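Enquirer: Have a look at this fold, sequence not included:
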């Protein structure tokens, strides 16, 4: 196994592809994790953190959709989730560059 901080940083930042392609922010980290989890130190932990975050956010979006009918609470929720989608990948890419562990708040442990 080898250390590759640049690939870990790219894996976190690749989530932002959602703003360009719609689904690339899930597919690219998934592919990188599947291909490199046994080759790059910490890729397994980082990949799982990213995928848990992405799956959790998707579940939260599904919860917000019916809440739109309830006084517009879902719209507020979707705005907050959009901010999370933008901010947390950047924060965690910076953490990786400083040799810190990634932290995605509000993530459910779906993939162990």
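Expert: On my side now, so go ahead. Computed from a predicted model, the values in this text were never measured in an experiment.

Enquirer: From now on I want contacts and neighbour counts done on CA atoms only, so please keep to that.
Expert: OK.

Enquirer: so residue 14 touches residue 28, yeah?
Expert: Yes: using C-alpha atoms under 8 Å, residue 14 makes contact with residue 28 at a distance of 6.5 Å.

Enquirer: dropping in the other structure now:
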């Protein structure tokens, strides 16, 4: 097969686990405010120089969480005109489901690119 993922060697189990933790750390937002941003940021800063796979997945996770935070703030602002109540539902669903998919892919050693993400950190 000519797929790049088939040619590239898989990262070690430890590297894959840290990449997975970068994605799952976004759920710290359910424990304390802005934890969804701080979790990926702290893990990425701690482990980004360990391996390029962790660096890439940490950036992806952080960029997605920045995008979701901006989307949620816009939805909260739009709650004044009621449309925010409707729009926040798909945003919350995406913020819960997509990081789980990304974590599973990262744990299998496949790089994951989040959809609908504004990539501020390159």
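Expert: The structure has been received and is ready for your questions. Being a predicted model, the structure only gives us computed values, none of them experimental.

Enquirer: circling back: out of residue 14 and residue 28 of structure 1, which sits in the busier spot?
Expert: residue 14 (20 against 17; other C-alpha atoms under 10 Å).

Enquirer: Looking at structure 2, name the residue matched to that one.
Expert: Superposed on structure 2 with TM-score structural alignment, residue 14 of structure 1 falls opposite residue 25.

Enquirer: Residue 39 of structure 1 too?
Expert: The equivalent of residue 39 of structure 1 in structure 2 is residue 50 (alignment by TM-score structural alignment).

Enquirer: helix/strand/coil for its match?
Expert: Assigned state for residue 50 of structure 2: coil (three-state reduction, DSSP: H, G, I helix; E, B strand; the rest coil).

Enquirer: how deep is it tucked in, by neighbour count?
Expert: Each residue near residue 50 of structure 2 was counted by other C-alpha under 10 Å, and the total is 12.

Enquirer: residue contacts, it?
Expert: When contacts are counted by C-alpha atoms under 8 Å, 6 or more residues apart in numbering, residue 50 of structure 2 touches no other residue.

Enquirer: That one and residue 36 of structure 2, how far apart?
Expert: For residue 50 of structure 2, the distance to residue 36 of structure 2 (C-alpha to C-alpha, to the nearest Å) stands at 22 Å.

Enquirer: any idea how far residue 104 of structure 2 is from the most far-flung residue of structure 2 relative to its centre?
Expert: Here structure 2 reaches farthest from its C-alpha mean at residue 81, the gap being 29.5 Å by C-alpha atoms, centre = their mean. Per C-alpha to C-alpha, residue 81 of structure 2 is found 38 Å from residue 104 of structure 2.

Enquirer: Quick check: which element contains the residue nearest to the spatial centre of structure 1?
Expert: By C-alpha atoms, centre = their mean, the mean C-alpha position of structure 1 lies nearest to residue 50, the distance being 3.9 Å. Assessed by DSSP states H and E, residue 50 of structure 1 sits inside helix 43-67.

Enquirer: okay, now the residue mapped onto residue 101 of structure 2 from structure 1: neighbour count?
Expert: Aligned by TM-score structural alignment, residue 101 of structure 2 pairs with residue 91 of structure 1. Other residues lying near residue 91 of structure 1 total 15 when counted by other C-alpha under 10 Å.
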